[in-house]
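Undergrad: Mind looking at a prediction? Sequence and model below.
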Amino acid sequence: MNRYLLVLGILLSSSAFADSTRFRANDPFLFCHDGLKAPDPCWKPLPPYTGNFWLNPECNRPNPYSERYWTIDEEESFTDYLRICPQAKDSGEWDSKGGQADTTPFVH
């Protein structure tokens, strides 16, 4: 009985774990700071990287007259950004001597 309660407790507490994203190798610092790794994306994060963003006026959102539609990756990554990044109290700065944030410990 205790074993079942332990398993149930773990399953119910899963919301205590950090949210994940399939973008930027699930690196929340890099994802919230740099956003989607794509040339000229339809959205970009803005400082202090805790949920502020910029929408590209060349895309159909916010410009309803544009013929450039958001890609599936742009839609999904923007939803992830709105879900994950506002949870940060402060974004901080990258201070590793091991290299840039997008190349440490591998390119992502």
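TA: Sure thing, it's come through.

Undergrad: alpha carbons only for contacts and neighbour counts from here, please
TA: Noted.

Undergrad: Which helix runs longest in this protein?
TA: helix 72-84 (DSSP state H).

Undergrad: can you list the residues that contact that helix?
TA: Residues outside helix 72-84 that contact it (C-alpha atoms under 8 Å, 6 or more residues apart in numbering) are 19-21, 23, 28, 31-32, 35-36, 41-43, 51.

Undergrad: and here's the other structure:
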Amino acid sequence: MRLSWLLLLAVQAADTYETLPYRQNDPFVFCTQGHAQQRARMCWQPLPPFTGQWAPTGVCRPENTYGRPWTARDRHALQLYLRVCPGAGQSGRWQGHGRPEQTPYRH
């Protein structure tokens, strides 16, 4: 009975992990900084405490009449953020050396 319960938990845990095609699959950087390395290219940005709240950046339409349209990448990254980042709970502070998006390499 215990073995089957543990196996069920392991399967459920495996199902909750999702590969992030952004930021080299680094959930800390993705959830705290968004999907693009250049903020000037992002239509949305994550808001602290990084649990699924976000704000438009004003780079894209409709917030900016002259802005660029949202791309499929922008929409996909936002959907992924809304799905993945609330599960992280309240994000802690970066404790590594250097900046998180530069460690161990730029991503």
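TA: Here it is on my side, so go on. A quick note: this is a predicted structure, and the numbers were derived from the prediction, not measured.

Undergrad: Now the TM-score, please.
TA: These two chains, once laid on top of each other, score a TM-score of 0.75 by TM-score structural alignment, normalised by the length of structure 2; 99 aligned residues with a C-alpha RMSD of 2.7 Å.

Undergrad: The nearest residue to Gln53 of structure 2 once chain neighbours are set aside - how many residues pack around it?
TA: Nearest residue to Gln53 of structure 2, sequence neighbours excluded (C-alpha to C-alpha, 6 or more residues apart in numbering): Leu47, at 5.4 Å. As a burial measure, Leu47 of structure 2 scores 15 neighbours (other C-alpha atoms under 10 Å).

Undergrad: what does Gly58 of structure 2 give?
TA: The number of residues near Gly58 of structure 2, taken as other C-alpha under 10 Å, comes to 17.

Undergrad: Identify the residue spatially nearest to it, adjacent ones excluded.
TA: Asn64 (5.4 Å).

Undergrad: How about the secondary structure of that neighbour?
TA: Classification of Asn64 of structure 2 using DSSP: H, G, I helix; E, B strand; the rest coil returns coil.

Undergrad: Quick check: Phe106 of structure 1 vs Lys44 of structure 1, distance?
TA: 22 Å (C-alpha to C-alpha, to the nearest Å).

Undergrad: Hmm, I typed the wrong one, I wanted Ala18 of structure 1.
TA: Taking C-alpha to C-alpha, one finds Ala18 of structure 1 at 22 Å from Lys44 of structure 1.

Undergrad: Who has more neighbours out of those two?
TA: Lys44 (21 against 10).
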